[in-house]
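Colleague: The following comprises the amino acid sequence and a computationally predicted model.
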Amino acid sequence: METTNPRHWSIWLFPIHGTLMRHSIDPKDIPCLDLSHTIREPIHSIAFYYHHFRLLSQTRTQFMLKHCVFVNFQTRYSKEERNSVLAGFAEVANDVPGLLDFCFGANLDFENKSADYGNGFIVTFKDRDALLAYERHPHHVTLGSKLVSMCVGGYDGIIVFDLEV
């Protein structure tokens, strides 16, 4: 088993059929893929690739967060009532430092895979501290309770997905 040194890897290399190939220079100083040094260990997960090739190549050490919330409203609530509660979350944005972006709207569901979750919103935060400040904001807590009461099955009618970007 060959031990690889990350300094031997170029950022433009990609997984090829479950293996990784090391970059080399031929005798005439022309970059090429050296097939004799193919690493035969399969990539076990996207996380492996992400950690070793994307994270190690990044110069920034802090990532933003995308807070994605998808809701399944009870049918008895009108479009105006739904938009009113979602717009209320946008008002919190003015009071939270580090909250960079807020958008909400109806699910267009082009792929017909999430019809139950007809509305949602996405918030971009500078860092985790900003997200925590948003979660603790009194207006957010009040609106959160109202949102839960408006959803099918209460909490079960809400999906929250946080992404590091």
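Modeller: Nice, thanks for sending it over. Numbers count the residues shown, from 1 in each chain.

Colleague: From now on I want contacts and neighbour counts done on CA atoms only, so please keep to that.
Modeller: OK.

Colleague: Does Met64 touch Asp127 like I think?
Modeller: Yes. With contact defined as C-alpha atoms under 8 Å, Met64 reaches Asp127; the gap is 5.2 Å.

Colleague: neighbours of the residue lying closest to Ala133 once chain neighbours are set aside, just the number please.
Modeller: Nearest in space to Ala133, with sequence neighbours left out and distances taken as C-alpha to C-alpha, 6 or more residues apart in numbering, is Val96 at 6.7 Å. Using other C-alpha atoms under 10 Å, Val96 has 17 other residues around it.

Colleague: here's the one I want to compare it with:
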Amino acid sequence: MPSITVLRHVVLFAFKPDASPAQCGEISTEFAALPSRIPGIIDFEYGVNVSPEGLNDSFSHCFMLSFGTTADRDNYLVHPAHQAFVARLEACLDKSLVIDYWTGDPA
């Protein structure tokens, strides 16, 4: 069975200690709205860390977007809706981590 190769864009957020659960929820909701506003996102999912290992280095929220092409991902990065979302993060985000990879890439 052939697999479909997609570009995954994984985003992890660690919120500031004074960020309220409501603020964190609003950020998640706003992020989840981006696929309906930005063309080229073929899949989106997110969740809150539930690992018992304690290795999350204060990152609590994970978001994963999938793109069919590098151009789709690049267009997402500069899209005005994404840029407005990133500007909104400044109030409550402590740090982020982003990793992109192609599925099925053995490298």
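Modeller: Received, thanks. Every value quoted in this text rests on a predicted model; they were computed, and no experiment measured them.

Colleague: Can you verify my assumption that the residue nearest to Ala133 of the first structure contacts Arg136?
Modeller: No. Using C-alpha under 8 Å as the test, Val96 of the first structure is too far from Arg136 to be in contact (10.1 Å).

Colleague: one step back: what lines up against the residue nearest to Ala133 of the first structure once you look at the second structure?
Modeller: Using TM-score structural alignment, the partner of Val96 of the first structure in the second structure is Ile38.

Colleague: tell me the contacts of its match?
Modeller: The neighbours of Ile38 of the second structure, taking C-alpha atoms under 8 Å, 6 or more residues apart in numbering as the test, are 76, 79, 81.

Colleague: who wins for neighbours among those residues?
Modeller: Top of the contacts of Ile38 of the second structure by neighbour count (other C-alpha under 10 Å): Tyr76, with 21 neighbours.

Colleague: Can you tell me what that residue aligns to in the first structure?
Modeller: In the first structure, Tyr76 of the second structure lands on Tyr134 (TM-score structural alignment).

Colleague: So Ile27 of the second structure: helix, strand or coil?
Modeller: helix (DSSP: H, G, I helix; E, B strand; the rest coil).

Colleague: In space, what's closest to it - neighbours in sequence excluded?
Modeller: According to C-alpha to C-alpha, 6+ apart, the nearest residue to Ile27 of the second structure is Leu89 (7.4 Å).

Colleague: Which helix or strand contains the residue mapped onto the one you found from the first structure?
Modeller: Counting by TM-score structural alignment, Leu89 of the second structure lines up with Leu147 in the first structure. Per DSSP states H and E: Leu147 of the first structure is located in helix 138-150.

Colleague: which residues are contacting that helix?
Modeller: Residues contacting helix 138-150 of the first structure (C-alpha under 8 Å, 6+ apart): 73-74, 77, 85, 88-89, 92, 134-135, 154-155, 157-158.

Colleague: for it, which positions count as buried?
Modeller: For helix 138-150 of the first structure, burial by neighbour count (16 or more other C-alpha atoms under 10 Å) applies to 140, 143-144, 147-148, 150.
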